[in-house]
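**Student:** Next comes the sequence, and after it the predicted model I'd like to discuss.
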Amino acid sequence: MTERPRRAAVLGHPIGHSKSPMLHRAAYQYLGFNCTYDSLDVPEEDAAAFAASLRVPDPAEPQWAGLSVTMPLKSALLPAMDRLTATAADLQVLNTVTFEYTGAGVVLTGHNTDVAGIVNALRHAGARSTPRVVILGAGGTACAAVAAAGRLGAASVTVCARRFPARENGTAAVADVGRRTGTALELRPWTDAAALCADADVVISTLPPYGADALADALAAAPRAVAGPGAVLLDVAYNPWPSSIARVWTAQGGRIVPGLEMLLYQAVEQVRLFAGGKFRDENAVTNVMCDAVGAPRR
């Protein structure tokens, strides 16, 4: 019997820069998973209408296997979900949607694989156990970084926000995630960022491209910007790469993890969810995805 084709996509606005199609298509080809993967530009104001369209399947189109979700839709799609996994509920941010087709209709489940992406990227980089973690930024990815720090058994977690004190969907949301995940954290103003980075074992920059450039200049001028040769910087922005802060971190003797690593590891978890029983040999899947974007094999 011929396998029924499926489809998947990454949603966001803008979306043309996304490397997710290259990652997913390489994995699907390796797995023999008969599924397309496209990029769909969906502005935030269209999120509700797009979600509603998912509940009226087009019989001429393959059924959805899943959706990858990026900005600005990670919170906008929450109200459209029928279920949330525990991690997505704790963060109130999703980056993945899976589909269950039943006699009663389509059941949408929101997941968050960003946490696993951050944890696995940092572990692969050799981040210290019980690290002192500093998180730059207070948006949706910072919420995932807080949960990831908790999973790493962080000795301390400090969030440095460019807008301080709390504001709607800002530092207050990050603090709520800390409470829901049992991760104790401290909120500090942006003016403390350079000094905090100098004492951190792990720094996670969740800022958009160029968002940490001024901080990079401050670190470059500091006599000691990195805690030591084992200190790790994960910069989730991967275009352009290396970023200014990544260049300074390397020059000061620290280790860097490009955002592409986080994207890679969170995508592996998405492929596991979308491909279901077709998924096998995680290491091989990871390596074919590395090859697709020119990243070093694991």
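**Tutor:** Sure, I can see it.
**Student:** From now on I want contacts and neighbour counts done on CA atoms only, so please keep to that.
**Tutor:** Will do.
**Student:** Please enumerate the strands of the stretch 51-200 of the chain.
**Tutor:** All strands of the stretch 51-200 of the chain, identified by DSSP state E, counting those that start in this stretch, fall at 63-69, 83-84, 96-102, 105-111, 132-136, 156-161, 186-189.
**Student:** Comparison target below:
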Amino acid sequence: MPRRSAAVLGKPVGHSLSPVLHRAAYQALGLTDWSYTAIECDSDGLAGLLARSGAEVVGYSCTMPLKRQVLRVAGSVSPEAAAIGAGNTLLRGPAGWHADNTDWTGIQNALAAAGLAAGGAVTVLGAGGTAQAALAALPDADRVTVLVREPSRAGELLATARRLDRQVSVAPLSQPQRWLDADLIIATLPAGAADRYAGLPFRADQALLDVVYHPWPTPLAGALAAAGAPVVSGAAMLLHQAARQVELMTGSAAPVEAMRAAMSAAVPGCGV
């Protein structure tokens, strides 16, 4: 079997758990000639890196700051990535590089695996690329409210909402009390940014997905769990988005449990 390779691209990228997840998948699938590495790459260098990629490269996982740049350099773009306005996956195809987005399926599958429905009233904390992907994962939500630091800077997220035909309201992060009473909260803020909301009252019939997974639980997750609400770690989102990438790159069903075990070993207590 000819050698195949893939990698995660980003800057910085040394912290990425993608190599752990993808290598575990290759081992479980018996793909002994496949390799997966991490490569430092910024937006300016992406097009050149793709042009230099050898025929053995099947695809790339793309993290910050590349998620919007992948749509500009790809020869084709999946409908989901186009609607979201960002991609996290580049696949080599017959006509060149194809951009896709598996973040939204990572969110959707992480919620489903926890037995949670992405319906009712949903509040999303943050307006970045992960928040945009969250909108794609919420087709059944009755109401979506996005809390942002500066509502005037939510233009890209609102453009995503229009492309997805989602009704979205924007409110300031400085006034969260009313909006954090939602059925489902999806926190896409950096580590520590949502800690100040842990003192608010929560109920057992709420649920939370927090994209932060180290350390876990976050103060916000701990507050909802103390109220009896189910909480989902960002590690579950990372696991399921990587599983979809494995399927796209290898053509085989992802060995999710083997990938989960590898992630748990790499980051004990991360919540998967």
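**Tutor:** Yes, it's here. Source: prediction; values computed, not measured.
**Student:** just the strands of the stretch 51-200 of structure 1: most buried one?
**Tutor:** A comparison of the strands of the stretch 51-200 of structure 1 by mean neighbour count, using mean count of other C-alpha atoms under 10 Å, puts strand 132-136 on top with a mean of 27.
**Student:** What's Tyr238 of structure 1 aligned with over in structure 2?
**Tutor:** Alignment note (TM-score structural alignment): Tyr238 of structure 1 maps to Tyr213 of structure 2.
**Student:** again, but for Asn287 of structure 1
**Tutor:** Checking TM-score structural alignment: Asn287 of structure 1 goes with Glu257.
**Student:** element containing that match?
**Tutor:** helix 256-266 (DSSP states H and E).
**Student:** which residues touch the aligned partner of Pro172 of structure 2 in structure 1?
**Tutor:** Here Pro172 of structure 2 is matched to Pro189 in structure 1, going by TM-score structural alignment. Applying C-alpha atoms under 8 Å, 6 or more residues apart in numbering, we find Pro189 of structure 1 in contact with Cys160, Ala161, Arg162, Arg163, Phe164, Pro165.
**Student:** which of those map to contacts in structure 2?
**Tutor:** Contacts conserved in structure 2 for the contacts of Pro189 of structure 1, counting by both residues aligned by TM-score structural alignment, their matches' C-alpha atoms under 8 Å: Cys160, Ala161, Arg162, Arg163, Phe164.
**Student:** Let me have the residues you listed in TSV, adding distance to Ala88 of structure 1 as columns.
**Tutor:** Shown next, in TSV, are these (distance: C-alpha to C-alpha, whole Å):
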residue	distance to Ala88 of structure 1
Cys160	23
Ala161	22
Arg162	24
Arg163	24
Phe164	25
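**Student:** which of those residues lies closest to Arg298 of structure 1?
**Tutor:** When the kept ones among the contacts of Pro189 of structure 1 are compared for distance to Arg298 of structure 1 (C-alpha to C-alpha), Cys160 comes out closest, at 31.4 Å.
**Student:** Which position in structure 2 pairs with that closest one?
**Tutor:** Per TM-score structural alignment, Cys160 of structure 1 is aligned with Leu147.
**Student:** Gln63 of structure 1 now?
**Tutor:** With TM-score structural alignment as the criterion, Gln63 of structure 1 pairs with Glu56.
**Student:** so that match touches Met1, yeah?
**Tutor:** No. Using C-alpha atoms under 8 Å, Glu56 of structure 2 makes no contact with Met1, being 11.4 Å away.
**Student:** hmm, back to that, could you measure from the match of Asn287 of structure 1 over to Cys41 of structure 2?
**Tutor:** 30 Å (C-alpha to C-alpha, to the nearest Å).
**Student:** neighbour-wise, which of these two wins?
**Tutor:** Between Glu257 of structure 2 and Cys41, counted using other C-alpha atoms under 10 Å, the more crowded position is Cys41 (22 against 13).
**Student:** which non-adjacent residue is nearest that one?
**Tutor:** Gly10 (5.0 Å; C-alpha to C-alpha, 6 or more residues apart in numbering).
**Student:** Please name the residues that touch whichever residue in structure 1 pairs up with that neighbour.
**Tutor:** In structure 1, the residue paired with Gly10 of structure 2 is Gly12, using TM-score structural alignment. Each residue near Gly12 of structure 1 by C-alpha under 8 Å, 6+ apart is listed here: Leu40, Asp41, Val42, Pro43, Val69, Thr70, Met71, Pro72, Leu73.
**Student:** my read: the second one touches Ile15, true?
**Tutor:** Yes. In this structure, Asp41 of structure 1 sits in contact with Ile15. The criterion is C-alpha under 8 Å, and the distance is 5.7 Å.
**Student:** which one of these two has more residues nearby?
**Tutor:** Ile15 (17 against 13).
**Student:** What's the separation between the more buried one and Ser39 of structure 1?
**Tutor:** Counting by C-alpha to C-alpha, the gap from Ile15 of structure 1 to Ser39 of structure 1 is 7 Å.
**Student:** mind listing what the residue most central in space within structure 2 touches?
**Tutor:** Closest residue to the average C-alpha location of structure 2: Asp103 at 3.5 Å, with C-alpha atoms, centre = their mean. By C-alpha under 8 Å, 6+ apart, the contact set of Asp103 of structure 2 is Asn88, Thr130, Ala133, Ala134, Met237, Leu238, Gln241.
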